[in-house]
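> After the sequence you'll find the predicted model.
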Amino acid sequence: MTSASTAAVLASATATSPAPLPAPLVRGWEVVIGFETHAQLSTHSKIFSGASTEFGAEPNTQACAVDLALPGTLPVINRGAVERAIRFGLAVDATIAPMSIFARKNYFYPDLPKGYQISQYEIPVVQGGGVEFYVDGVKHRINLTRAHLEEDAGKSLHEDFHGMSGIDLNRAGTPLLEIVTEPELRSSKQAVEYARALHTLVVWLGICDGNMQEGSFRCDANVSVRRPGQPFGTRREIKNLNSFRFLQQAIDYEVNWQIEQIEDGLAIQQATVLFDPDTGETRMMRTKEDAHDYRYFPDPDLPPLVIAPGWVAEVRAAMPELPGALAARFQAEHGLPAYDATMMTASRATAAYFQAATGACGQPKLVANWVMGEISKRLNAEGGDIASAPVSPPTLAALIGRIQDGTISNNAARQVFDALWSGAGTDVDAVIEAKGLKQMNDSGALEAILDEVLAANAKSVEEFRAGKEKAFNALVGQAMKASKGKANPAQVNELLKKKLGAG
């Protein structure tokens, strides 16, 4: 399950810029954060070749002649990658460029066979747009600068090579959508919630599997600090953050490091840094290049990318309902609070689970409570996915039904849920029977128990009649104990009040 603050992601319908995000100060300094996220697109082949993008293959077994930049090879754009970029642009209410240009970004790395990366610079395919997210229940919006298509580089391997490095070119040419924000984030918490929101969106759209451990969703944070009202400070870019926890730790460390440097009279040098999760520190990898250092120029091997209005309309027609719109519908149709509706759209699987269980029992609020409570707790502990939860939507609906008709108490329901989650099957009634959890609803039997409780607790009776409400709760507790927890609490309360003359 994802965080409640990030589950609702939607494109803003307004064309005006929102007010700046709140800027909590750190030791009197304002934090400024911009984001660049590389989302690996979910195509089966690479962006300019037919080589596979499957993860985990033996090194250099998925790099074809185009990926290796062998003489005479020419790149051909993958239509599926462009379609996914359009889908993203529509979701964030961006402008889809009718014509965009691929450029060569020139730099030398051993894992970049061509000596340049094919990317987009002056005219990206997706321009503008915005993403909404929640921080502590408050909705925020960050503006996007652009999202452009590019190819990934290979990977340098430095372990188990007896002091040498190895090169794996399987990733070379893998399609990426680089999503760039304006520098509008003002805290590490905002940054994390934006990243979660963006992650939810690209997975929801089906354009990226979101697997951070495999590098499918990588975050780079540009961090600087300034005194309030002053010009932007010099930024340092934290590269390749592959978990939300590390993202927050890295930004917090970097912010404090920059403040200490400046307060000690030292200047911040623009640089690319890496985060070491073992030490919790960032360290400089290299001084940061500017755009002119890459000598961008249009790639002569690729014609302009033309996206006709008909293609955009075709993609729009196939778009899924976005999580923000679905959350609004859950509020309107089921009366869910905004928080609950947000949680129920944490993923498409969560929304499907909620809808199936609600359809079976007609109790949307109770379904949401169980999903946010017991189910979420177990999935977070086990690292599982709600789509494969041991308790299916029909089983949860049956359990809720037994609470509603008074067959079991809420406490007993949790015991039944534990058994079902642990593999006791899907028959709720069978588990209730096997564990002897059926509530006692026979008024005659309950009255007999209450008579015994009242006779044995004369002091509590006297205190209640003297105006001490706590004495009533003590009597209820004794009655539940005498019934071994099987008495219907509501019925116990009602009968007890009558016997005490308080009904």
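Happy to help now that I have it. Numbering: from 1, shown residues only.
> For the rest of this, base every contact and every neighbour count on C-alpha atoms.
OK.
> got the contact list for Glu289?
Counting by Cα atoms under 8 Å, 6 or more residues apart in numbering, Glu289 touches Ala271.
> So it: helix, strand or coil?
coil (DSSP: H, G, I helix; E, B strand; the rest coil).
> what element comes up after the helix or strand hosting Glu193 heading to the C-terminus?
Applying DSSP states H and E as the criterion places Glu193 in helix 188-205. Reading on from helix 188-205 to the C-terminus, the next helix or strand found by DSSP H and E is strand 217-226.
> Show me which parts of the longest helix seen in the chain are buried, residue by residue.
The longest helix of the chain (DSSP state H) is helix 244-263. Buried residues in helix 244-263, counted by 16 or more other Cα atoms under 10 Å: 244, 246-252, 254-255, 258-259.
> Provide the contact partners of it at residue level.
Under Cα under 8 Å, 6+ apart, the answer for helix 244-263 is 29, 31, 188-189, 191-192, 195-196, 219, 221, 223-225, 238, 241, 267-268, 275, 277, 280-282.
> ok, of those residues, which come out buried?
For the contacts of helix 244-263, buried by 16+ other Cα under 10 Å: 29, 31, 188-189, 191-192, 195-196, 219, 221, 223-225, 238, 241, 268, 275, 281-282.
> Can you report how many residues neighbour Gly423?
10 (other Cα atoms under 10 Å).
> Next: Lys498.
10.
> could you pull out the helices for the stretch 351-500 of the chain?
Residue ranges of the helices in the stretch 351-500 of the chain, as given by DSSP state H, counting those that start in this stretch, are 364-370, 376-382, 393-404, 410-421, 428-435, 443-456, 458-465, 469-482, 489-499.
> Of all the ones you listed, which one is nearest Tyr116?
helix 376-382 (41.7 Å; Cα to Cα).
> May I see the buried residues of that closest one?
Result for helix 376-382 [16+ other Cα under 10 Å]: buried residues 376, 378-379.
> Pick out whichever of these sits closest to Leu70.
Scanning the buried residues of helix 376-382 for proximity to Leu70, where the rule is Cα to Cα, the winner is Leu379, at 47.4 Å.
> Make sure that closest one is actually in contact with Pro390.
No - in this structure, Leu379 is not within contact of Pro390 by Cα atoms under 8 Å, at 10.2 Å.
> so where do the helices sit in the stretch 1-150 of the chain?
79-91.
> Relative to Phe217, how far out is the closest residue to Gly215 other than its chain neighbours?
The shortest distance from Gly215 to any non-neighbouring residue, by Cα to Cα, 6 or more residues apart in numbering, is to Asn242 (7.0 Å). Asn242 sits at a distance of 7 Å from Phe217 (criterion: Cα to Cα, to the nearest Å).
> Alongside the first one, take a look at this:
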Amino acid sequence: MEFETVIGLEIHAQMKTRSKIFCGCSTEFGAPPNTHTCPVCLGMPGSLPVLNRKVVESAIKLGLATEATLNRENRFARKNYFYPDLPKGYQISQFDLPICEHGRIDIEVDGQRKTIGITRIHMEEDAGKLVHDEREPVSYVDLNRTGTPLLEIVSEPDLRSPGEAVAYLKKLHGIVRYLDICDGNMQEGSFRCDANISLRPVGQREFGIRTELKNMNSFRNVQQALEYEVRRQRDLLLEGEQVVQQTLLWNPDTGHTEPMRGKEEAHDYRYFPDPDLIAVVLDEIWIARIREQLPELPDKRRLRFVRDFELSDYDADLLTASRELADYFEETYRLYGNVKKAANFIGTEVLRDYGPERIDQCPVRPRQLAALLGLIEDGKISGKIAKTVFAEMLISGADPERIVEDKGLVQMSDEGELVALVREIIAAHPQQVQQFREGKAKVLGFFVGQLMKKTKGQANPQMVNDLFQQELNG
């Protein structure tokens, strides 16, 4: 029997705000436990929540970016459940009237484009965090994260493979970072997802029994956890057994899912409107102003790079992997002028040490990189020397002109000096000369390599190649 996989993702993105969603406590990551708390986020009697306006703006931005419907009036609800790290005994979220509904994201997997529906985007507060002691059977409660603003993005069950799920997750990850509403740090939990997955016989309309996967803090973990769960559920169904509806934890050490608890349904949470918060009403002027401030999003920027810069799809995908990298490339190109050479050097040298999400940490800024590429363009240094200079720039942060001057790396371009060296090398290798004249053109590379070695890579490679051609054919 053949089965079809059905996957839906629930993604939680922490908003980049200085304070929490309903109080003034800091959202800074890594503070000592329980130092960023107050009576409001601890749910003390008599305390009242006050909504953070920036969280609403962030939700509007994401709704516009995903072509969702913005509900001009939306409301908060209480989601009731007990966890040790949920001090109020309920979570302020949204239920029947979320801020955004019916959005979409386009993905591409194996050359096939597909639209994935977004059921809803809603605002809510994060819970705290349990810290488990590895030496004793004890868990400690850190409530610093309690009240951190979240946007939960719930997809339609449109995903049909782990690959599609990861492509969707990466696309949304890029969008929230381009919008600058979430830092996207999966290791710190500021961008995380739960996955609902089920299998059904091919051709069946009804969904199968689903499980929910949690504890996936990287794209790789999501891929591996979903692949494992597909295999596990298929084996159960082929053996005539039933899949149990439950919440599972992914254990990356064992490569297995582990039961956590029974899967809750909406009625288990006993939602009701939060009596302490009035409805959120979106003003049309406010929405229009936010729309005007939206940045160029990844898909449009990638298409522009292909259309205007004539970059390959691969290079355009690479250079738009983050907003910071795309800005870095465009500024380098603006100062330097050769789009292909700028793209190639960034793709090979810069990204070797600084990935798309760490490009802001690169000590070589676009002005300096443009100056380095200009030295190659002017024939003052070779491409090989440029790599040496760039490595030094990463360490010292110095400008390329200074490094070239201090280390004596100026390219040899004096024709008379190079001709003398070319003739010297030809005279020293009569056997290779004979091979070249017998038609073995590849021997030319041997001669060029000998001269570059002799000049420690400082000779102008194009001049060297031309001079050898002239002398050997002369």
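Thanks, I have the structure now. Keep in mind that what you see is a predicted model, and the values were worked out from it rather than measured.
> Check how far the helix holding Glu193 of the first structure sits from its aligned residues in the second structure, on average.
Taking mean Cα distance after the TM-score superposition for the first structure, the mean distance separating helix 188-205 of the first structure from the aligned residues in the second structure is 2.0 Å.
> in the second structure, what residues pair with that helix?
Counting by TM-score structural alignment, helix 188-205 of the first structure falls onto residues 162-179 of the second structure.
> just to revisit the earlier point, and Val76 of the first structure, which of the helices of the stretch 351-500 of the first structure is closest to it?
Per Cα to Cα, nearest to Val76 of the first structure of these: helix 376-382, 42.3 Å.
> The first structure: matching residues for stretch 323-343 of the second structure?
With TM-score structural alignment as the criterion, stretch 323-343 of the second structure aligns to 348-368.
> before we move on, the earlier item: identify the residue range in the second structure corresponding to the longest helix of the first structure.
Helix 244-263 of the first structure covers residues 219-238 of the second structure once aligned (TM-score structural alignment).
> before we move on, the earlier item: counting neighbours, go ahead and name the busier of Asn242 and Phe217 of the first structure.
Taking other Cα under 10 Å, Asn242 of the first structure and Phe217 do not tie; Phe217 has more neighbours (28 against 18).
> residues in contact with the more buried one?
37-40, 199, 208, 210-211, 242.
> Now do the strands in the stretch 1-150 of the second structure.
3-14, 69-70, 73-74, 77-80, 90-93, 100-109, 112-125, 129-132, 139-142, 149-155 (DSSP state E, counting those that start in this stretch).
> What lines up with Gln117 of the first structure in the second structure?
Using TM-score structural alignment, Gln117 of the first structure lines up with Gln91 in the second structure.
> what number of residues lie near the residue nearest to its match when sequence neighbours are not counted?
Among residues not flanking Gln91 of the second structure along the chain, Lys79 sits closest, at 5.0 Å (Cα to Cα, 6+ apart). For Lys79 of the second structure, the count of nearby residues is 23 (other Cα under 10 Å).
> Lys79 of the second structure -> the first structure?
That one, Lys79 of the second structure, aligns with Lys105 by TM-score structural alignment.
> okay but its match is in contact with Glu122, surely?
No - counting by Cα under 8 Å, Lys105 of the first structure stays clear of Glu122, with 11.7 Å between them.
> Could you find the closest non-adjacent residue to the counterpart of Val225 of the first structure in the second structure?
Val225 of the first structure maps onto Leu199 in the second structure, with residues paired by TM-score structural alignment. Nearest residue to Leu199 of the second structure, sequence neighbours excluded (Cα to Cα, 6+ apart): Thr5, at 4.7 Å.
> Now do the contacts for the counterpart of that neighbour in the first structure.
Aligning on TM-score structural alignment places Thr5 of the second structure opposite Val31 in the first structure. Val31 of the first structure makes contacts with 23, 25, 185-187, 223-226, 255, as judged by Cα under 8 Å, 6+ apart.
> quick one: the match of Val225 of the first structure and Gln242 touch, right?
No - the criterion here is Cα under 8 Å, and Leu199 of the second structure misses it with Gln242 at 11.2 Å.
> Check which residues of stretch 395-404 of the second structure are buried.
Under 16+ other Cα under 10 Å, the buried positions of stretch 395-404 of the second structure are 397-401, 403-404.
> Include distance to Gly445 of the second structure when you put those residues into JSON lines, please.
Conversion of those to JSON lines gives the following (distance: Cα to Cα, whole Å):
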{"residue": "Gly397", "distance to Gly445 of the second structure": "35"}
{"residue": "Ala398", "distance to Gly445 of the second structure": "34"}
{"residue": "Asp399", "distance to Gly445 of the second structure": "33"}
{"residue": "Pro400", "distance to Gly445 of the second structure": "29"}
{"residue": "Glu401", "distance to Gly445 of the second structure": "30"}
{"residue": "Ile403", "distance to Gly445 of the second structure": "29"}
{"residue": "Val404", "distance to Gly445 of the second structure": "26"}
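> and Ala81 of the first structure, what pairs with it in the second structure?
So Ala81 of the first structure corresponds to Val55, using TM-score structural alignment.
> contacting residues around its match?
By Cα under 8 Å, 6+ apart, the neighbours of Val55 of the second structure are 15, 17, 21, 123, 149.
> and which of the residues you listed is nearest to Val281 of the second structure?
Of the contacts of Val55 of the second structure, the one sitting nearest to Val281 of the second structure (Cα to Cα) turns out to be Met123, at 13.8 Å.
> how much space between the closest one and Ile197 of the second structure?
Distance from Met123 of the second structure to Ile197 of the second structure, by Cα to Cα: 24 Å.
> same thing with Thr455 of the second structure?
Distance, Thr455 of the second structure to Ile197 of the second structure, by Cα to Cα: 62 Å.
> Over to Pro32 of the second structure?
37 Å.
> repeat for Asn251 of the second structure
In terms of Cα to Cα, Asn251 of the second structure sits 17 Å off from Ile197 of the second structure.
> Tally up the residues packed near the nearest residue to His173 of the second structure once chain neighbours are set aside, please.
Excluding the flanking residues, the one nearest His173 of the second structure by Cα to Cα, 6+ apart is Gly184, at 6.3 Å. Neighbour count of Gly184 of the second structure, defined by other Cα under 10 Å: 23.
> same check, this time on the one 5 residues further on
Using other Cα under 10 Å as the criterion, Gly189 of the second structure is surrounded by 17 other residues.
> Verify the stated contact: it with Met216.
No - using Cα under 8 Å, Gly189 of the second structure makes no contact with Met216, being 9.5 Å away.
> okay, and the common contacts of those two?
Applying Cα under 8 Å, 6+ apart, one finds that no residue jointly contacts Gly189 of the second structure and Met216.
> sorry, back to before: comparing the longest helix of the first structure with the second structure, how large is the average distance?
Looks like 2.1 Å for helix 244-263 of the first structure (mean Cα distance after the TM-score superposition for the first structure).
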